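Visitor: For reference, the sequence and a predicted model appear below.
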Amino acid sequence: MDQDRLRQLLQVPVWNGEEIIWKVSERVVALQCGCLVGSGFVGVKADCPICGATSTVYTGKPCHQFNALAKYFLEIYGTNGGKNLSFLTAFQHAFLEAQEDFKGEEEGFNNSPENQSLLSSSPHFLRKNHSYVLGGSTIGNTSTSANANANANANANANVHSGADVDITMNTNMNVSNSNLAPDTHSNFNPLTSNINLNLQPQGDFRNNIEVNKELLFAKHFPFFRKVTTHHLHSKFLKTKYFINVSLSDSLNHVALLTEKKWEVYTIDAEEPTKPPVLLCEGSKNGSHTFEGKMYIPNISDISRKSNFSDEFNMTANQETIERSLALLRNWEHLMCKVSTNILVITGTRGFLRIISLTGLQPGKLLFTYQSRFPIRCFDVSPNEKFIALGVTGRDKYTQTEQAVIIILKIQCLDQNKVHITSYPFTLPYRDPLTRVRFSSDSKLLSVATALESRFMSISIADPSKPSLLMKSQRRIDTSLDAEGITDLAYFPDQRLLTLTSLSHSSSPIILDTNIPSISMPDGIARPKLITKIDEVGSLIHSCAPSPRGDSVAYLGRNGTVYVVAMNSQRLEDHTGRDSRRTIVTLNVTMAERRREAAEMMWDKIGYRLWVVDRAGIVWISDWTAEGSRCKIVC
């Protein structure tokens, strides 16, 4: 923060006997209304120059902390120009000096209700390891807006206790603009409005202070400034073929890379983006895996026993059917993968699916092999790891017509080496093949998309034995050979809004209101309502990832461009135009022609960072809580 911004933040109205001027003063007092002004207002009968309150009076207590901070500011920038003393060092000394001055009058001060707004007009103060750091705060073009904003919030109050234990609750509003440093004070766009609880304690855990500091930095930087970190999982000097599929776990603890015959899983740390990923285990299609340099090869009987075509799982199975399935399993190849916190699920040709454990004494051990009677077109694993949804195209037993079928696999872990699988198949009233199935964050809703007719729907699987259709609709888009139709769809955290992407000409991503809460009848089906189109990102989009904060969405283009669209999360329906959102380009990853080969995106649980892994085996992290470079602004 430069000198001019600090000066704007510390300026207060001062009465010089003739007029009101704004400047940094060492003698600041609090009025009855809670505003901070110069001591020259004592005895002057006038309205408050900040909030306009009438008949305001002096409360009788000087603002020691604010005065000490202003004093050191004037010493640095007014006397020696900051050559001998850093501002943050002086900041710490100012607090220590103010605490000593506080001790003499702390008892009377604690019981004074007039001083509850003492720090509400001052900067955000954070402390870590007994050193105070100035948190990132939004400063307007004039100091008047900064002071008025601080006092206009009714919940921006502070209770000062003995030992300098300060509890602050304040609102942080960020106005997003295209300017480099100064926010746009004329814009109504507020993509982030959050309540922040600070607990400044001289002893104890400082984790809360660190998290609040990140929140303030995020409010300051998002979406225009971010730090980009990359990790190459394979040596960039070796020419290796691209992976056919990649995956990130919802908890951001694992990264999976897949080829036709092999797979690899790496561990990552979501809290430490600069920490490189570490190889956890790797394996091949025959069921063998390597952990800590040791290879483990299962025998054929063990693979057969842990499968749905064994006589233990299928009562109608015989030795002939088992041998036939094992023969097909020897020639299968990988197609798709999905990694979660504890398991890795791989699907491939000939309808096979494998569940691999990532915990226990041998991470990478095969848990179960499932064989579907029909090819698996798409699948997903629920965030709670209890369900696996398979999208297949089956045939009617009597008419032999093709039918879209969804199979829900319920996973029950008996121990670290054994699981029990229960399947719940159900058909959809359409012949259109499925292209995408995706669980909601609470694992209760399943969003489904079809290929040719571009239908999409939401199905409740709270009881997998009795699934219910909640919402359905259809999008009219180009279905030519070079188009893939609907490529991805995902719910926002509130499970009410849905964003949908497609790879087709003139079909930009859209955001819908599913209207599911409006269903009044037991068998009612909701009709979604279009809220807005995201035209600025184009129409060739592979995937989407709504932020857990609900105020932004990440979109991945076919050319590898990662867009972030920041919006107003309070009332998205009232802010549908381009002027109410900001679109930036945060990353450019490896491009992919097909959706299956595209990179995967995932936000961390708070929404501070966006993680991306592409088919070249490169992990990209965009961090909005660290100092970094400016993003390319689209609009």
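Guide: Ah, there it is. Keep in mind it's a predicted model, so treat the numbers as computed, not measured.
Visitor: contacts and neighbour counts: CA atoms only from here.
Guide: Will do.
Visitor: In the chain, spot the helix with the most residues.
Guide: Identified as the longest helix of the chain according to DSSP state H is helix 87-103.
Visitor: residues of the helix or strand following it that come out buried?
Guide: Later in the chain than helix 87-103, the nearest helix or strand by DSSP states H and E is helix 106-110. Within helix 106-110, the residues that count as buried by 16 or more other C-alpha atoms under 10 Å are 106, 109.
Visitor: next one: stretch 425-435
Guide: With burial defined by 16+ other C-alpha under 10 Å, the residues of stretch 425-435 counted as buried are 425, 431-435.
Visitor: how long is stretch 389-407 from one end to the other?
Guide: With C-alpha to C-alpha, to the nearest Å as the measure, stretch 389-407 spans 6 Å from end to end.
Visitor: err, stretch 614-632, not the other one
Guide: Across stretch 614-632, first to last residue, C-alpha to C-alpha, it's 20 Å.
Visitor: putting a second one here so we can go through both:
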Amino acid sequence: MRVFNVNERLGPLGKPLYTYVTNFPIRCISISPNGSLIACGITARERLSGKEQPFIVLNKLIPCTTIPSKKILDSVEPITITIPYRDPIKLINFNASSTHLLCCTAWESRYLIIRLRSAHSDNYRRPRLIWADAKYSRNQPSNILGNSLDFGIDDRKRSDLGLDENDNDVYYDTELMMDNEGVTDLQFGSSFSNTVVLTTSSLKNKPSVVIRLDGPSIDSRHTNDGTDASLHSSNHSRHANEKNSENSELTNIKDAEIIMRFPEIGSMIHGFSMSPRGDGIVFLDKTGKLYLVSTPNFRLNTSATGTQGKKIVVLLGEVSNAEHYTESASVKFSSDGGKVFTVDRKGIFSVFDFTKGIPGEDLDVVKCKIITL
């Protein structure tokens, strides 16, 4: 894994900054929104048993503060997080405030949430598993709490994690074998919503879902204006917050519930992108169709009231199809949430401006088609 400089103000464009070398395959990678962390999902093999063991290497980039300086990075601190399951890591993503990691496994479609640090600390050396969910496990319940497992910076034995030898054997049942690609994309929802959005490409007609997490706020570090909450407190209240933060480290995500489903767009979804305004999600399916779905109740617990709320679904346009989700187009909203940018596997760059007008009424809008109102 190699890191290059792309900021001309910091130094020569394209200058190599850091190289991480490993003998094991890097299956996935994610860069934190604050730009100081790079997470790599790696699958290693145990020396004696030869069994696969997944883990995450968290590369903490420490910038050089000396001015002037010939170096952009002062140092890089790699931190190893061992995953207490045999299933390889398939996808990995940070939350908006770079305090949590969300990842899923390849075969069991289990998604995990790892808290990297407490709300008022920059210490990443005590990551904690706060939630794990498994759908295809014979010996485990459907929702598995992490039980506040501590992961050190070195690999630990399974006995240190309180796991039996057969606890994490992957069970390939009939339902799992019927799945096409399993989980194809997952991300934390908009800030302060405590939600996770998950898409699948499945022959079992499993729709994409929004899952609400019942527990501590994922984005508690930042206030509503986007600044650090600790900057608004006095020294006395800051110490009180830090003390409360230490106590809250014993609290996991208690439960997770599906608050929104998207059966209107099918079950062969390869990826998605969320609007920065939090009011819409654009989905990309296997055939290359782009579906724009309004999510007006994204922050509300609609399942508690028994109503899902109406969703407006628009067929925004089409890009090149893909046989596998790793070959699908990249999809991104503009910063104002008014346009959707795509680059497909053929290298075609497209811009979809859904603020242009209404399909059927405005002459400039020729590709959009309303699916449901």
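Guide: Noted; the coordinates are in hand. None of the values given here were measured: they were computed from a predicted structure.
Visitor: Quickly name whichever of the buried residues of stretch 425-435 of the first structure is closest to residue 367 of the first structure.
Guide: Each of those was checked against residue 367 of the first structure using C-alpha to C-alpha; the closest is residue 425, at 21.6 Å.
Visitor: Tell me how far the closest one lies from residue 321 of the first structure.
Guide: Taking C-alpha to C-alpha as the measure, residue 425 of the first structure falls 21 Å from residue 321 of the first structure.
Visitor: Same question for residue 433 of the first structure.
Guide: Relative to residue 321 of the first structure, residue 433 of the first structure is positioned 28 Å away (C-alpha to C-alpha).
Visitor: and if you look at residue 193 of the first structure?
Guide: Residue 193 of the first structure sits 60 Å away from residue 321 of the first structure, going by C-alpha to C-alpha.
Visitor: Over to residue 452 of the first structure?
Guide: Taking C-alpha to C-alpha, one finds residue 452 of the first structure at 35 Å from residue 321 of the first structure.
Visitor: quick one: the strands in the stretch 251-400 of the first structure?
Guide: With DSSP state E, counting those that start in this stretch as the criterion, the stretch 251-400 of the first structure has strands at 254-258, 262-267, 278-284, 289-291, 294-296, 334-339, 343-348, 352-357, 366-371, 376-381, 387-395.
Visitor: any idea which of the ones you listed is most buried?
Guide: Ranked by mean neighbour count, these are led by strand 254-258 with a mean of 26 (mean count of other C-alpha atoms under 10 Å).
Visitor: matching residues in the second structure for that strand?
Guide: Using TM-score structural alignment, strand 254-258 of the first structure corresponds to no residues of the second structure.
Visitor: which other helices and strands contact that strand?
Guide: Strand 254-258 of the first structure sits against strand 245-248, strand 262-267, strand 334-339, with contacts defined as 3 or more C-alpha pairs under 8 Å, 6 or more residues apart in numbering; DSSP states H and E.
Visitor: Show me what the shortest one is packed against.
Guide: Counting contacts by 3+ C-alpha pairs under 8 Å, 6+ apart, the secondary-structure elements packed against strand 245-248 of the first structure are strand 254-258, strand 334-339, strand 600-603, strand 609-613.
Visitor: now the longest one against strand 352-357, angle please.
Guide: Per axes from the mean of the first three to the mean of the last three C-alpha atoms, to 10 degrees, the angle that strand 334-339 of the first structure makes with strand 352-357 is 30 degrees.
Visitor: For residue 611 of the first structure, which of the strands of the stretch 251-400 of the first structure is the nearest?
Guide: Ranking the strands of the stretch 251-400 of the first structure by proximity to residue 611 of the first structure (C-alpha to C-alpha) places strand 254-258 first, at 10.4 Å.
Visitor: So residue 30 of the second structure sits against residue 95, correct?
Guide: No. Counting by C-alpha atoms under 8 Å, residue 95 is not a contact partner of residue 30 of the second structure; they are 10.7 Å apart.
Visitor: which one is the residue mapped onto residue 369 of the first structure from the second structure nearest to, not counting chain neighbours?
Guide: Under the alignment defined by TM-score structural alignment, residue 369 of the first structure is paired with residue 19 of the second structure. Once flanking residues are discounted, residue 19 of the second structure sits nearest to residue 2: 4.4 Å by C-alpha to C-alpha, 6 or more residues apart in numbering.
Visitor: residues contacting the one you found?
Guide: Listed by C-alpha atoms under 8 Å, 6 or more residues apart in numbering, the contact partners of residue 2 of the second structure are 16-20.
Visitor: What does it correspond to in the first structure?
Guide: Checking TM-score structural alignment: residue 2 of the second structure goes with residue 354.
Visitor: And its match, how close does it get to residue 247 of the first structure?
Guide: Using C-alpha to C-alpha, we find residue 354 of the first structure at a distance of 15 Å from residue 247 of the first structure.
Visitor: Next, the corresponding residue of the first structure for residue 76 of the second structure: secondary structure please.
Guide: Using TM-score structural alignment, the equivalent of residue 76 of the second structure in the first structure is residue 421. Recorded secondary structure, residue 421 of the first structure: strand (DSSP: H, G, I helix; E, B strand; the rest coil).
Visitor: Which residue comes closest to residue 421 of the first structure once chain neighbours are left out?
Guide: Closest residue to residue 421 of the first structure apart from its sequence neighbours, by C-alpha to C-alpha, 6+ apart: residue 411 at 5.1 Å.
Visitor: residue in the second structure matching that neighbour?
Guide: Using TM-score structural alignment, the equivalent of residue 411 of the first structure in the second structure is residue 61.
Visitor: Quick check: that match touching residue 36?
Guide: Yes. In this structure, residue 61 of the second structure is within contact of residue 36 by C-alpha under 8 Å, at 5.0 Å.
Visitor: thinking again about what came up before, run a quick neighbour tally on the match of residue 411 of the first structure.
Guide: For residue 61 of the second structure, the count of nearby residues is 19 (other C-alpha atoms under 10 Å).
Visitor: Quick one: residues contacting it.
Guide: 36-38, 73, 75-77.
Visitor: Pull out the buried members of the residues you listed.
Guide: Buried residues within these, counting neighbours by 16+ other C-alpha under 10 Å: 37-38, 76.
Visitor: And those residues, which is closest to residue 240 of the second structure?
Guide: Set against residue 240 of the second structure, the nearest of these by C-alpha to C-alpha is residue 37 (27.8 Å).
Visitor: Would you mind listing the residues in contact with that closest one?
Guide: Residue 37 of the second structure sits next to 31, 58-61 when contact means C-alpha under 8 Å, 6+ apart.
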